[in-house]
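Q: Here is a sequence with its predicted model. Questions after.
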Amino acid sequence: MLGALPTAASLYERVRRVIPPIEWSAFAEDIDAILDLKRRRNAVILAHNYQTPEIFHCVADIVGDSLALARKAMTVEADVIVLAGVHFMAETAKLLNPQKTVLIPDLAAGCSLADSITAEDVRLMRRRIPNVPIVTYVNTSAAVKAESDICCTSGNARAVVESLGVPRVIMLPDEYLAKNVAAETDVEILAWKGHCEVHERFTPADIREVRASHPGVIVLAHPECPPEVVAEADFSGSTAAMSDYVERQKPPRVVLLTECSMSDNVALQHPELEFIRPCNLCPHMKRITLTNIREALEQNRHVVSIDPEIAGRARLAVERMLAV
């Protein structure tokens, strides 16, 4: 006999430690509607690690960092993909699933990194520095990816750079990620001046203050943080790597220097650990809500489309990354 289908009531146990009952009552109707719409439309929801717990733990079918979502998007058998994340992630899902309908609940869910560079910027750089491979972070538009040789994520950036077998590469657009990767490899890396508005705000003083207030705390930093922050942390890695570190090492007291919902989502999986919470909110990720996920499925909005000429070249850059 098949098990009972999930409902909002049955899912509350997953998040009750971070969502009070009075707040949950405002979510329940949307959750039940989304669960029903997914079944009726043969839809799946891909959610980034920065999504809030009621999305991440209660309606998402596939969760993870940018690399995990990119890989798992290729195996999706549903007719409709809803990307609970920002616009470049929805574009990447569309690149890898050109025949499927991909929806993003809010078109304004952008990214400071993606906004920091254009396709023309990349073309100009290629003219000024010819014969140097261009490695582009997935936190970019499809148009920028199309001008690149290969993509990377924070989780595989070093592997991608070293896979090219060259002494020098250009890495776009995150300056801090490029510098942090450069510190780990002999490959010379030329960087762009883009920054993540979430991670650029962390400082070494934040780490020293946390250590003074919480003796023995283990500090994990995302590689989009400034190099001096990464240098003072105990570990640096992608959101997936940070989650894996917590799972593997079980530090009794830990802080994740990244977006706030990441800590909430990992904390729910490790109730025995103490999570210290100096974090920064991503205003773009927070544009995605249960209500607009429901509306996306009800109204088939907003459909992600990419110019075929751009899509073909951008897809090649992403596929090269996934082959590393």
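A: Looks like it came in fine. Numbers count the residues shown, from 1 in each chain.

Q: From now on I want contacts and neighbour counts done on CA atoms only, so please keep to that.
A: OK.

Q: Contacts only, for residue 271.
A: Contact partners of residue 271, counting by CA atoms under 8 Å, 6 or more residues apart in numbering, are absent.

Q: One more: residue 188?
A: Contacts for residue 188 (CA under 8 Å, 6+ apart) come out as 167, 168, 169, 182.

Q: Could you dump those residues into a markdown table and include distance to residue 101?
A: Output for those, formatted as a markdown table (distance: CA to CA, whole Å):
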| residue | distance to residue 101 |
| --- | --- |
| 167 | 41 |
| 168 | 39 |
| 169 | 35 |
| 182 | 38 |
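
Q: From the residues you listed, list just the buried residues.
A: Of the members of the contacts of residue 188, the ones counted as buried by neighbours, 16 or more other CA atoms under 10 Å, are 168, 169, 182.

Q: Distance from the chain centre to stretch 46-62, please.
A: Distance of stretch 46-62 from the chain centroid (CA atoms, centre = their mean, to the nearest Å) equals 11 Å.

Q: ok, and what's touching it?
A: For stretch 46-62, contacts defined as CA under 8 Å, 6+ apart pick out 8, 11-12, 14-15, 18, 27, 31, 34-35, 44-45, 63-66, 69, 72-73, 81-85, 239, 259-262, 264-265, 285-286, 288-290.

Q: which residue packs closest to residue 142, ignoring adjacent ones?
A: Spatially, and ignoring its direct neighbours in sequence, residue 142 is nearest to residue 314 (5.7 Å; CA to CA, 6 or more residues apart in numbering).

Q: State the number of residues packed around that neighbour.
A: Per other CA atoms under 10 Å, the neighbour tally for residue 314 reads 27.

Q: wait, what's in contact with it?
A: 95, 142, 143, 144, 145, 146, 147, 148.

Q: which ones among these are found in strands?
A: Assigned to strands by DSSP state E, none of these qualify.

Q: Of those, which is the nearest to residue 216?
A: Residue 216 lies nearest to residue 145 out of the contacts of residue 314, by CA to CA, at 41.9 Å.

Q: is it true that that closest one touches residue 123?
A: No. The criterion here is CA atoms under 8 Å, and residue 145 misses it with residue 123 at 11.2 Å.

Q: Put this next to the first one:
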Amino acid sequence: MQTLDFLKQMDQQLPAYYRQLSDKEMMDKIAWIKEELGPKLYIPGHHYQKDEVIQFADDTGDSLQLARLAKQNKEATYIVFCGVHFMAETADMLTTDDQIVILPDMKAGCSMADMANMEQTRHCWNELQQLFGDTIIPLTYVNSTAEIKAFVGKNDGATVTSSNAKEMVRWAFTQKKRILFLPDQHLGRNTAFDLNIPLDAMAVWDPINNQLNRKGKLEDVQVILWKGHCSVHENFTTNNITHLREKEPDRKIIVHPECKWEVVQQSDYAGSTKYIIETIHAARSGSKWAIGTEMNLVKRLMKQYPDKDIISLNPHMCPCLTMNRIDLAHLLWSLESLKQGKIINRIQVDSTISKFANKALEKMLTTV
């Protein structure tokens, strides 16, 4: 999406009318419109969405899984993506030009994705080329903007997910001596460490101060981590783990690899959202778990598995604020607008950006 178009769409405010409706009125209207539009409408819902929204999702999953399902859905004219901006961008890039991708609330963004913009990334790349020459291949977490994905694709790199990060890092090292990992330093560090790359062979690029921070020798650097993070997962701490171990030593701790390295090291298990869900599903009845990931998902797992004792690793954790922006009111607004022949909050990625971003996505999809 062009910046000017994006800013114009940001000016669209939820009409006050929708705040006057009860939850039941909104749910009834959404259900009726879904039935009316039938297969022309497809609603993917990310795991971190509120239950009130997830109940209307045709599929639930992580960001890339949902984008791929949207790509496979050739019947739908309208794809109303209940997630955040970069997810809807990916869906737009993977679907046909005739399909319309809508984000119910344009302010549903991702703080991690916003931690790497193009100006910063170009500057970083130029500096690293001066330091290391043509020895670096870029990888980006799918939790990044379409522009960053395009930059990576243009430089022969690939996207990664938390599920396939190890495979993609292994692949990257068959291409070049070093990796630039955007935009989440924690996923990059945890993945590289699991592949036996020592911490002193990792450096951190600070985009604010425009400098490379390292402990080891420059020539020994193998992985350059972008100094970005998930504001939700960074709130899980080793103090949370220490307190829990003292209080309930029999409770297993499972966390997402977007958590800090120290937290992952002290946990019993670490893995993607899918891995966490599958592990809890397979756990024995009566088992006790503390989960280090987004609160909406943790609460949903509590409801789905009442035979298991599940808590959040951080008892004071709040749901992701940007994920929580999509609610019944915004979902209904986007659907009623469609019924009235109006398209609001459409996500459209520039064709050139889409071309190179898709190159990065396809590199991943064909590698693993």
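A: It's in. Since we're looking at a predicted model, the values are computed, not measured.

Q: List the ones among the contacts of residue 314 of the first structure that fall in helices.
A: Residues of these located in helices (DSSP state H): 95, 142, 143, 144, 145, 146.

Q: Show me which of those residues is closest to residue 200 of the first structure.
A: Of all these, residue 144 has the smallest distance to residue 200 of the first structure: 22.0 Å, by CA to CA.

Q: Could you find the counterpart of the closest one in the second structure?
A: Taking TM-score structural alignment, residue 144 of the first structure has residue 148 as its aligned residue in the second structure.

Q: and if you look at residue 102 of the first structure?
A: Per TM-score structural alignment, residue 102 of the first structure is aligned with residue 101.

Q: What are the neighbouring residues in contact with that match?
A: Applying CA under 8 Å, 6+ apart, the residues near residue 101 of the second structure are 78, 79, 80, 81, 88, 91, 92, 346, 347, 348.

Q: Am I right that it is in a helix?
A: No. Assessed with DSSP: H, G, I helix; E, B strand; the rest coil, residue 101 of the second structure is strand; it does not lie in a helix.

Q: How about it, nearest residue that isn't a chain neighbour?
A: Residue 101 of the second structure sits nearest to residue 79 (CA to CA, 6+ apart), 4.7 Å away.

Q: Residue 44 of the first structure touches residue 73, doesn't it?
A: No. Counting by CA under 8 Å, residue 73 is not a contact partner of residue 44 of the first structure; they are 9.9 Å apart.

Q: Which position in the first structure pairs with residue 72 of the second structure?
A: So residue 72 of the second structure corresponds to residue 75, using TM-score structural alignment.

Q: what's the burial count for that match?
A: Neighbours of residue 75 of the first structure (other CA under 10 Å): 10.

Q: Same question for the one 3 residues further on.
A: The local packing count at residue 78 of the first structure equals 15, with neighbours defined by other CA under 10 Å.

Q: In contact with it, which residues are there?
A: 42, 43, 44, 100.

Q: Save those as TSV, and put in distance to residue 22 of the first structure too.
A: Listed next are the contacts of residue 78 of the first structure as TSV, based on distance: CA to CA, whole Å:
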residue	distance to residue 22 of the first structure
42	31
43	29
44	28
100	37
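
Q: any idea which of those has the most stuff around it?
A: Ranking the contacts of residue 78 of the first structure using other CA under 10 Å puts residue 44 first, with 24 neighbours.

Q: how about the nearest residue to that residue, chain neighbours excluded?
A: residue 81 (5.2 Å).

Q: on that earlier part again, the match of residue 144 of the first structure contacts residue 117, doesn't it?
A: Yes. Residue 148 of the second structure lies in contact with residue 117 (CA under 8 Å); the separation is 7.1 Å.

Q: quick one, which of these two is more surrounded?
A: Between residue 148 of the second structure and residue 117, residue 148 has the larger neighbour count (other CA under 10 Å), namely 28 against 15.

Q: any idea how far the more buried one lies from residue 357 of the second structure?
A: For residue 148 of the second structure, the distance to residue 357 of the second structure equals 8 Å [CA to CA, to the nearest Å].

Q: Then residue 167 of the second structure?
A: Relative to residue 357 of the second structure, residue 167 of the second structure is positioned 19 Å away (CA to CA).

Q: Please apply the same query to residue 41 of the second structure.
A: Distance of residue 41 of the second structure to residue 357 of the second structure, computed by CA to CA: 26 Å.

Q: Could you do residue 367 of the second structure as well?
A: For residue 367 of the second structure relative to residue 357 of the second structure (CA to CA), the value is 16 Å.

Q: The spatially most central residue of the second structure: what's it in contact with?
A: For the second structure, the residue sitting closest to the mean C-alpha position, by CA atoms, centre = their mean, is residue 143 at 4.0 Å. Residues in contact with residue 143 of the second structure (CA under 8 Å, 6+ apart) are 86, 87, 110, 112, 113, 183.

Q: Please flag which of these sit within helices.
A: Of these, the ones assigned to helices by DSSP H are 86, 87.

Q: Among the contacts of residue 143 of the second structure, which one has the most neighbours?
A: residue 183 (29 neighbours).

Q: Could you check how far that residue is from residue 252 of the second structure?
A: The gap separating residue 183 of the second structure from residue 252 of the second structure is 29 Å, by CA to CA.

Q: how about the helices in the stretch 201-350 of the second structure?
A: Assigned by DSSP state H, counting those that start in this stretch, the stretch 201-350 of the second structure shows helices spanning 238-247, 261-266, 273-282, 295-304, 328-339.

Q: Mind listing what's buried along the next helix or strand after the last one?
A: This points to helix 328-339 of the second structure. Later in the chain than helix 328-339 of the second structure, the nearest helix or strand by DSSP states H and E is helix 351-367. Neighbour counts over helix 351-367 of the second structure (16+ other CA under 10 Å) mark 353, 354, 356, 357, 358, 359, 360, 361, 363, 364 as buried.
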